[in-house]
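In: Just a sequence and a predicted model for now, questions to come.
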Amino acid sequence: MSLLAISCVALLVGQTLGAGYHEDVGIPEAARIRAKEALQASERISGGVASSYGDNPHLAGILINLRSGQMSVCSGTLLTTKKVLTAAQCWYDGYNVGRKAEVVLGSMQLFSGSKWDVAGVTVHSKYNPSTLFNDLAMMTLRWSAWLSNNLKPAFLPDPANATYTFAGDEARVSGYGKTSDYDELNPNTNQQALTVTVMGRWDCYYNMARRPADYSKIMCTPGNIMWGTCGADLGGPLVIPNFNGTGNHLLIGVTSIQSPFGCTTQFATGYTRVTEYLSWINSNL
């Protein structure tokens, strides 16, 4: 996951902005990550730094069994002991629909960690897989997660500060995935994270490989030839770590729009802006 973006090369290749994530990215990424773990190797954000247990206690890995019978992967954010926020694309990308999902929590590896069954998925009622408008979904776990220093929820912005853009603030993206566009099997730590600066709205718009029709609900982090989002990070968290010295991680974005040209092509990564959806998120907790 280069740049700050979680390991989600989620490059929605196709006629539309968003359709096709699972076949283009998620399914092959699931097979690749599983093969690496079988060889005791790992995946990571391109240009990122290896994480230790507890660095990203809110990070959720998501294993999705599609109706086609294939497996795909995404990321998400633990918000309560039973709720995980992710991208709507992870459940329905315009072509493929999820049949069953499991969430991996508190693990450095995606396939070998402790898993929680997903009892239900609520996709935003106005989600559009072609434009990626309202690209959010809430997953409800069948059983509550066991919280600890290595596993605890991120927290949401105060509604009173909903107009704050976070432009210029340093944020962290984390996930399981590629370290570059040419990532090969090698023994490295699986979970990675990277710190980057949140872009202003106009910079965000002009630096995306695919510009959304409505950018008011999107925020961005810059791309670079040394970093960017890769692999299985779609739906994962963009947070302000240790917010106001509290030791807690403030969720500000959900990975949604990535470059279709690769992890390190210098295009910005787009995130669904959490402050624009606080009412929807809270109503589904």
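Out: Everything's here; your move. Residues are numbered from 1 along each chain as shown.
In: Going by C-alpha atoms from here, please, whenever you check contacts or count neighbours.
Out: Noted.
In: any idea how far Lys83 is from Leu105?
Out: Separation of Lys83 from Leu105 (C-alpha to C-alpha, to the nearest Å): 12 Å.
In: Who has more neighbours out of these two?
Out: A direct count of neighbours by other C-alpha atoms under 10 Å for Lys83 and Leu105 places Leu105 higher, at 27 against 24.
In: Can you tell me the SS state at Leu278?
Out: Of the three states, Leu278 takes helix according to DSSP: H, G, I helix; E, B strand; the rest coil.
In: Number of residues surrounding it?
Out: Leu278: 16 neighbours (other C-alpha under 10 Å).
In: Equivalent analysis for the one 3 residues further on, please.
Out: Applying the criterion other C-alpha under 10 Å, we find 18 residues in the vicinity of Ile281.
In: Ok, Ser148 next?
Out: 11.
In: What segments of the chain are helices?
Out: Secondary structure of the chain (DSSP state H): helices located at 21, 27-38, 201-206, 278-283.
In: how far out from the middle of the chain is the shortest one?
Out: Helix 21 has its average C-alpha position 13 Å from the chain's average C-alpha position, going by C-alpha atoms, centre = their mean, to the nearest Å.
In: One more to weigh against that first structure:
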Amino acid sequence: MQVLILFLLPMAFLLPPGARTAEIIGGWEAQPHSRPYMAYLKIRRGQKNSYCGGFLVAKDFVLTAAHCWGDAITVKLGAHDISEEEDSQQVIPVRRQIPHPNYNGNTYKNDIMLLQLTRRVKLTQAVGLLQLTSARHRWRPYPTCSVAGWGRTGLNVRTNVLQEVYLVVVNDTFCQYRYLYYFPSSMLCVGDPEDDKSINLGDSGGPLVCRGVAEGIVSRCISNSIKPPAVFTRISHFLRWIKANLPEI
């Protein structure tokens, strides 16, 4: 452990305050519509388009990362292949973006946002809700969780079909040494430092699912040249804020 920490320490000073954000590395194609809560966000910011992940938490609300904001956002639900117009898909514009009022774009602190849709979705086998965690967990032992998204699967390697991977929640110490900013009370450190599996550019805002509930939101990630862990927003820390803005949760 001491050798690993000494190896990680100099890396922390090489990373910018907002290390690149989120894609599935070392994963595989998900079974179509096995994650009916997954949302694909098409984001317009000025003249540029980008995309993020998210997940359905109420019939007219999606939860995602605050850094996925835009001038306009369209949500695609019920998708497996985002390049196709599948019969299962529901495409709905966002009416209102509700980022956490204390979100900091430099440190990624409070990186959480609710999106209110212009209409309620129709729940189907391909479109469903994901339950949120109900407690602030400090696991022993740490659980293996899953994350999914449509981001790149490698350097300049893109995919249109939903990918997934299993990742382990690790001790906060790993992220405290790796990142310039890491706040254990509101963040989760995810990904085995000895494994190549992780997330990277494109999957921001997607859920970390542990034991059937959403525990985290993809926030910051590794770069192509640096191994895990990555940083997720700790949902349990924000339950009061979520309930205040979404009473039905």
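Out: Yep, it's here. Just so it is clear, the model here is predicted, and its values are computed rather than measured.
In: TM value for the aligned chains?
Out: Once superposed, chain against chain, the TM-score is 0.82 (TM-score structural alignment, normalised by the length of the second structure); 228 aligned residues with a C-alpha RMSD of 2.5 Å.
In: if we can go back for a sec, out of the helices of the first structure, nearest to Leu147 of the first structure?
Out: Closest approach to Leu147 of the first structure among the helices of the first structure is made by helix 278-283 (20.2 Å; C-alpha to C-alpha).
In: So which residues make contact with the lengthiest helix in the second structure?
Out: Of all the segments of type helix in the second structure, defined by DSSP H, the longest one is helix 2-12. With contact meaning C-alpha atoms under 8 Å, 6 or more residues apart in numbering, helix 2-12 of the second structure is reached by Phe174, Tyr177, Arg178, Tyr179, Leu180.
In: Tell me the most packed of the residues you listed, by neighbour count.
Out: Within the contacts of helix 2-12 of the second structure, neighbour counts (other C-alpha under 10 Å) peak at Tyr179, which reaches 26 neighbours.
In: Not counting residues beside it along the chain, what's closest to that one?
Out: The shortest distance from Tyr179 of the second structure to any non-neighbouring residue, by C-alpha to C-alpha, 6 or more residues apart in numbering, is to Ala12 (4.9 Å).
In: that older thread, could you identify which of the helices of the first structure is most buried?
Out: helix 21 (a mean of 26; mean count of other C-alpha atoms under 10 Å).
In: Tell me the helices and strands packed up against it.
Out: Where contact means 3 or more C-alpha pairs under 8 Å, 6 or more residues apart in numbering; DSSP states H and E, helix 21 of the first structure is not packed against any helix or strand.
In: do you know how far the most centrally placed residue in the second structure is from Val231 of the second structure?
Out: For the second structure, Val218 is the residue whose C-alpha lies nearest the centre (C-alpha atoms, centre = their mean; 2.4 Å). Val218 of the second structure sits 7 Å away from Val231 of the second structure, going by C-alpha to C-alpha.
In: And Ala72 of the second structure, by the same measure?
Out: In terms of C-alpha to C-alpha, Ala72 of the second structure sits 26 Å off from Val231 of the second structure.
In: Let me see the ranges of the strands in the stretch 51-200 of the first structure.
Out: 59-66, 71-78, 83-86, 98-105, 115-123, 137-141, 170-176, 191-197 (DSSP state E, counting those that start in this stretch).
In: Minimum distance to Tyr53 of the first structure: which of those has it?
Out: It is, among those and with distance given as C-alpha to C-alpha, strand 191-197, at 9.2 Å.
In: so the closest one corresponds to what in the second structure?
Out: Matched against the second structure by TM-score structural alignment, strand 191-197 of the first structure falls on residues 162-168.
In: hang on, the earlier thing: take the strands of the stretch 51-200 of the first structure and write them to JSON lines, including distance to Trp227 of the first structure.
Out: JSON lines is the format used below for these (distance: least, C-alpha to C-alpha, whole Å):
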{"stretch": "strand 59-66", "distance to Trp227 of the first structure": "20"}
{"stretch": "strand 71-78", "distance to Trp227 of the first structure": "18"}
{"stretch": "strand 83-86", "distance to Trp227 of the first structure": "22"}
{"stretch": "strand 98-105", "distance to Trp227 of the first structure": "25"}
{"stretch": "strand 115-123", "distance to Trp227 of the first structure": "29"}
{"stretch": "strand 137-141", "distance to Trp227 of the first structure": "27"}
{"stretch": "strand 170-176", "distance to Trp227 of the first structure": "11"}
{"stretch": "strand 191-197", "distance to Trp227 of the first structure": "9"}
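In: List the contacts of Leu132 of the second structure.
Out: By C-alpha under 8 Å, 6+ apart, the residues touching Leu132 of the second structure are Val57, Val213, Ala214, Glu215, Ile235.
In: Counterpart of the fourth one over in the first structure?
Out: Using TM-score structural alignment to pair residues, one finds that Glu215 of the second structure aligns to Ile252 in the first structure.
In: Not counting its neighbours along the chain, what's nearest its match?
Out: Distances taken as C-alpha to C-alpha, 6+ apart place Val274 nearest to Ile252 of the first structure, at 5.1 Å, with adjacent residues excluded.
In: one step back: separation between the match of Glu215 of the second structure and Asn150 of the first structure?
Out: Using C-alpha to C-alpha, we find Ile252 of the first structure at a distance of 20 Å from Asn150 of the first structure.
In: Between these two, which is the more surrounded one?
Out: More crowded of Ile252 of the first structure and Asn150, by other C-alpha under 10 Å: Ile252, with 24 against 17.
In: so that one makes contact with Tyr277?
Out: No - look at Ile252 of the first structure against Tyr277 with C-alpha atoms under 8 Å: they stay out of range, at 10.3 Å.
In: thought Ser46 of the first structure was touching Ser180?
Out: Yes - assessed by C-alpha under 8 Å, Ser46 of the first structure is found in contact with Ser180 at 4.8 Å.
In: Which one of the two is surrounded by more residues?
Out: Neighbours were counted for Ser46 of the first structure and for Ser180 using other C-alpha under 10 Å; Ser46 has more, 34 against 27.
In: how about Trp241 of the second structure, what's its partner in the first structure?
Out: By TM-score structural alignment, Trp241 of the second structure lines up with Trp280.
In: How about its match: what's its closest non-neighbour residue?
Out: The shortest distance from Trp280 of the first structure to any non-neighbouring residue, by C-alpha to C-alpha, 6+ apart, is to His124 (8.0 Å).
In: what does Asn110 of the second structure give?
Out: In space, and not counting its chain neighbours, Asn110 of the second structure is closest to Tyr103: 4.6 Å by C-alpha to C-alpha, 6+ apart.
In: Now check the first structure for the residue matching that neighbour.
Out: Per TM-score structural alignment, Tyr103 of the second structure is aligned with Tyr127.
In: returning to that earlier point: using TSV, please lay out the helices of the first structure together with distance to Gly228 of the first structure.
Out: Putting these into TSV (distance: least, C-alpha to C-alpha, whole Å) gives the following:
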stretch	distance to Gly228 of the first structure
helix 21	17
helix 27-38	16
helix 201-206	14
helix 278-283	27
